[in-house]
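Undergrad: what's the 3D shape of this:
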Amino acid sequence: MYEVNNKISQTAERQIYLGRKGLISFIALMNMFIPLSTDMYLPALPYMNTYFGCSSAITNLTLSTFFIFYAMGILFWGPLSDKYGRKSILLTGSIIYMICSVACALSFNIYFLILARIFQGIGAGGITSVSIAVIKDSFSGKKRETILAVCQSISGLAPMLAPVVGAFMLKFSDWRGTFWALAVISAINLLLAILFQETLKNEDRYNGTLFGALGLLVVVAKNKSFILPAVIFSLSALPFMGYIAVSAYIYVDYFDLSAQAYSYYFAANALISIFGPFIYLKFLSNMDKRRFASLIFGLSILSGILVMTVGTLTPIFFWLSFVLMSLAGTIIRPFSTNVLFDQQKSDTGSASSLINTLFTVLGSIGMLIASMPWGNIVTGLGILITIFSVLPLLGWILFLNSKVPCVGLKDNL
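TA: Okay, the predicted model is just below:
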């Protein structure tokens, strides 16, 4: 306990300008960048099809390519932060993101917008990969799990507010207003990055070559105790990001709602999800960890079945059906991230990169699958949720019964 509290006090002392609360708030802001980068302009997607004169499949490339190159950016930035420190990578990523947000706002055709989104995703990778590494640098044990839950809950405000703000902006602006707003937010983030003080100790830095730093990804990926549960937990990204890609079409086109009404449903889903980490800390954190994960995967399966059936009837039934999976995802997140960090004691930046990359790549695949021409878009999403909730449940059971060690889960087996 003394070691944990001492580490926390050392972190607070380093943050002369931000302080401990400022550091936590900054981490939460960095974790908001992905939902802000996607959810804010979701209400405008159907209108962008008309503006650019293209199909929804082409317009959705502004989402899927963003995530693909975001994942590639994470793989690049994370190991570099183990070598050059968190602050230098954070500054670089923030500057790239800000410049590309302006480029998005000035886009003259859909293909230039897609290109700008690609580089925006690369910049975002530098921001979010560092944010998770800073938590590992600064906190440990139960305190780290608490901080993860707090930051994830605060960052949950972004998907709740972003579509509402985006829909409101459509009343006096077009889709460009969203990217101007992102440029302003990224400028604020850059200012905080300047005030941020390095959390990676000199003795913990990787002292090898640049290629050697990138090679740390391979070292971490070879750790079966880390990579196997990382893949299992990341499978839930497919249906969740699939929902992000098609939610506007479900509410606006399928259920014939306005963009503003859609934003309220989207925000309501995010609002409920915010309580997930607190539900875990308050009621479930002392539960048997092996059974806990199985229970959450089971809740997601129930969500998929409900979406395929009653979710096709009305927008409120769809919302009630999907919110179960959304809530399940946020309940399990502090647990899963903490478990993964326990399996990898060093090379935190690389571990953080792999966690984010797996979630992002699988999420991008989910976006593409959900955007396919299903006969019924809601049924298609329900199938996606069910399949990729059953698979992680089976994977989790197999992992627990395997001979692969897992700190904190198999210690007493």
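Undergrad: When you work out contacts or count neighbours from here on, use the C-alpha atoms and nothing else.
TA: Fine.
Undergrad: count of neighbours near residue 218?
TA: The tally of other residues near residue 218 (other Cα atoms under 10 Å) stands at 12.
Undergrad: Next, the contact list for it, please.
TA: Residues counted as contacts of residue 218 (Cα atoms under 8 Å, 6 or more residues apart in numbering): none.
Undergrad: how close does it sit to residue 67?
TA: Using Cα to Cα, to the nearest Å, we find residue 218 at a distance of 22 Å from residue 67.
Undergrad: Give me the spatial nearest neighbour of residue 78, chain neighbours excluded.
TA: residue 349 (4.4 Å; Cα to Cα, 6 or more residues apart in numbering).
Undergrad: any idea which helix or strand comes after the strand or helix carrying the one you found?
TA: Residue 349 is part of helix 348-370 when elements are defined by DSSP states H and E. Going down the chain from helix 348-370, the next helix or strand is helix 377-400, by DSSP H and E.
Undergrad: May I ask you to confirm that the residue nearest to residue 78 is in contact with residue 75?
TA: No: between residue 349 and residue 75 there is no contact under Cα atoms under 8 Å: 9.3 Å.
Undergrad: Look at those two and report which has more neighbours.
TA: Shown here are residue 349 and residue 75; by other Cα under 10 Å, residue 349 has more neighbours (32 against 27).
Undergrad: Would you mark the buried spots in the strand or helix carrying residue 192?
TA: For residue 192, the element it lies in under DSSP H and E is helix 176-195. For helix 176-195, burial by neighbour count (16 or more other Cα atoms under 10 Å) applies to 176-183, 185-187, 189-190, 192-193.
Undergrad: this one as well, want them side by side:
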Amino acid sequence: MKSNSISRRSLLKGMGALGMLKGLESIFPSYAWTSMPNATIQTPEISGNVINLTIAETPFRVDNLNATAMTVNGTVPGPLIRLQEGQNVTLKVTNHLKEASSIHWHGILLPPGMDGVPGVSFAGIEPGTTFVYQFPVKQSGTYWYHSHSGGQEQSGVYAPMIIDPIEPDPIQYDREYVVMLSDWSFESAKQMIAKLKKQSDYFNYQQRTLGEFFMDLKQKGWSATFDNYLAWAQMRMDPTDLGDVTSHAYTYLMNGLSPATNWTGIFNPGERVRLRFIQVGVMTFQDVRIPGLKMTVVQADGQNVQPIEVDEFRIGPAETYDVIVEPTEEHAYTIFAETMDRSGYARGTLAPHPGMSAAVPQRRPRPLRTMDDMGMDMSGMQMNNMEANAEHKSMHKHGMDMKIENPKLPSVEHHIPGMHDMEQMSVQVNRSEIPGSTPVKHGPDDHGT
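TA: Below is the predicted model:
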């Protein structure tokens, strides 16, 4: 009897575990479960000329906490839609929410009425109704789709879209994964916006401390320290406020999974793996790196670019980057997407076998913004009032002759009374001041021609 009881208990536990697994599987799309045996996952994408999508509320679970998400076809993120450049597609979107909804096809070339922005290109999708999107697919690349209604995107209405090129893809790879980065909060978007309107740094728990103040006094002296603190106070801003909302309110997800859940993509050593990064966070910028692996950026926002090898790249809301990695060792690598304010991160794993993981990097120290970061030219503030007044009086007394030369316009000379001493004024157009910046070489952008 005892052995039968243990066997029965083990059986019940096993059934419970399977039930929980199936429950989780129903919440997350199949491409989020790449580490699971093939027998336990469904088709990883939907495609074809006619696609049906449903927006509804669905129970959602993050780190053992229950919530309700707004989902596309019952998952967060929604299903991966895979299209072919040159096809005509019909997407039927049914709204089962209690409020109006929409789907916007981000970055897609569309007829005006198919863009999916309520109040701009259409009226929205009322509860209990279906809207039919129809358009020719005129481009290729990595894109995504999401709700453009209220705070529904933050609540889970987002998903990836891949459009395969009509010509052979110039980017060679052996396997690919979508890596969708998002921010999840148990607070509604309306609640968060209300708090930010009352206090812009409401979610900033990384403000400068008294210890940092005394350190600044020691390193910079009284005058420079007080000038700096006063300048930020006069702007009603904070040099530590790098993101409106931090990890105090957000859990950062990778393909709908928290860092603790650890999304995993499988590879065979020596393969070229294409990672299609899509940042769908509402207001989160992340610095992405894979310790131990170089990344070669091959596409940005759906456009092929001249390949460039990087150790790390920054990705912001609505951006996409495709990178190639070539893991050669028989061990796991951590995909680490650290928030710009260093308050949190999303994390996943590339591994040769399911169940493996690698060390998770320590978060780096929180940076401080400077006046240069804010576009403030402080050099002009070095002139004291007497010098400024003297300069002003000199210009007013003598006057200036201005000669504007433009190769596209006839030569024109102007005389401004009171300004004679300056014979010519040249107007300079500011260019990027990023050290070593060069023009971006994009792939062809002649879609639809």
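Undergrad: TM-score for this pair?
TA: These two chains, once laid on top of each other, score a TM-score of 0.25 by TM-score structural alignment, normalised by the length of the first structure; 179 aligned residues with a Cα RMSD of 7.6 Å.
Undergrad: that older thread, and the helix holding residue 349 of the first structure with helix 377-400, angle?
TA: With axes from the mean of the first three to the mean of the last three Cα atoms, to 10 degrees applied, the angle from helix 348-370 of the first structure to helix 377-400 works out at 140 degrees.
Undergrad: which other helices and strands contact helix 348-370 of the first structure?
TA: Helix 348-370 of the first structure sits against helix 61-84, helix 110-138, helix 210-221, helix 224-234, helix 237-248, helix 377-400, with contacts defined as 3 or more Cα pairs under 8 Å, 6 or more residues apart in numbering; DSSP states H and E.
Undergrad: May I see these organised as JSON lines, with distance to residue 49 of the first structure added?
TA: Listed next are those as JSON lines, based on distance: least, Cα to Cα, whole Å:
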{"stretch": "helix 61-84", "distance to residue 49 of the first structure": "12"}
{"stretch": "helix 110-138", "distance to residue 49 of the first structure": "9"}
{"stretch": "helix 210-221", "distance to residue 49 of the first structure": "39"}
{"stretch": "helix 224-234", "distance to residue 49 of the first structure": "31"}
{"stretch": "helix 237-248", "distance to residue 49 of the first structure": "12"}
{"stretch": "helix 377-400", "distance to residue 49 of the first structure": "18"}
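Undergrad: Out of those, which is closest to residue 104 of the first structure?
TA: helix 110-138 (5.4 Å; Cα to Cα).
Undergrad: next SSE after the strand or helix carrying residue 22 of the first structure?
TA: In this assignment (DSSP H and E), residue 22 of the first structure forms part of helix 19-39. Using DSSP H and E, the helix or strand that follows helix 19-39 of the first structure in sequence is helix 45-52.
Undergrad: Now do that following helix against helix 176-195, angle only.
TA: Here the directions of helix 45-52 of the first structure and helix 176-195 differ by 110 degrees (the same axes, to 10 degrees).
Undergrad: What is the subsequent helix or strand relative to helix 45-52 of the first structure?
TA: According to DSSP H and E, the helix or strand after helix 45-52 of the first structure is helix 56-59.
Undergrad: Tell me the secondary structure at residue 190 of the second structure.
TA: helix (DSSP: H, G, I helix; E, B strand; the rest coil).
Undergrad: measure it to residue 197 of the second structure for me?
TA: 11 Å.
Undergrad: got the angle between the helix holding residue 22 of the first structure and helix 237-248?
TA: Using the same axes, to 10 degrees: helix 19-39 of the first structure against helix 237-248 is 60 degrees.
Undergrad: Give me the angle between helix 19-39 of the first structure and helix 61-84.
TA: Counting by the same axes, to 10 degrees, helix 19-39 of the first structure lies at 150 degrees to helix 61-84.
Undergrad: Now do the buried residues in helix 19-39 of the first structure.
TA: Those buried within helix 19-39 of the first structure under the rule 16+ other Cα under 10 Å are 19-20, 22-39.
Undergrad: Residues contacting it, please?
TA: So helix 19-39 of the first structure is contacted by 11-13, 15, 63, 124, 127-128, 131-132, 134-135, 147, 151-152, 154-159, 162-163, 182, 189, 192, 196, 244 (Cα under 8 Å, 6+ apart).
Undergrad: Run the chain-centre distance for that helix.
TA: Chain-centre distance of helix 19-39 of the first structure: 11 Å, with Cα atoms, centre = their mean, to the nearest Å.
Undergrad: ok, how many other residues are close to residue 398 of the second structure?
TA: By other Cα under 10 Å, the residues close to residue 398 of the second structure number 13.
Undergrad: Look up how far residue 390 of the second structure lies from it.
TA: 13 Å.
Undergrad: Make sure residue 226 of the first structure is actually in contact with residue 348.
TA: No: the pair residue 226 of the first structure / residue 348 is not scored as a contact, 11.9 Å apart, by Cα under 8 Å.
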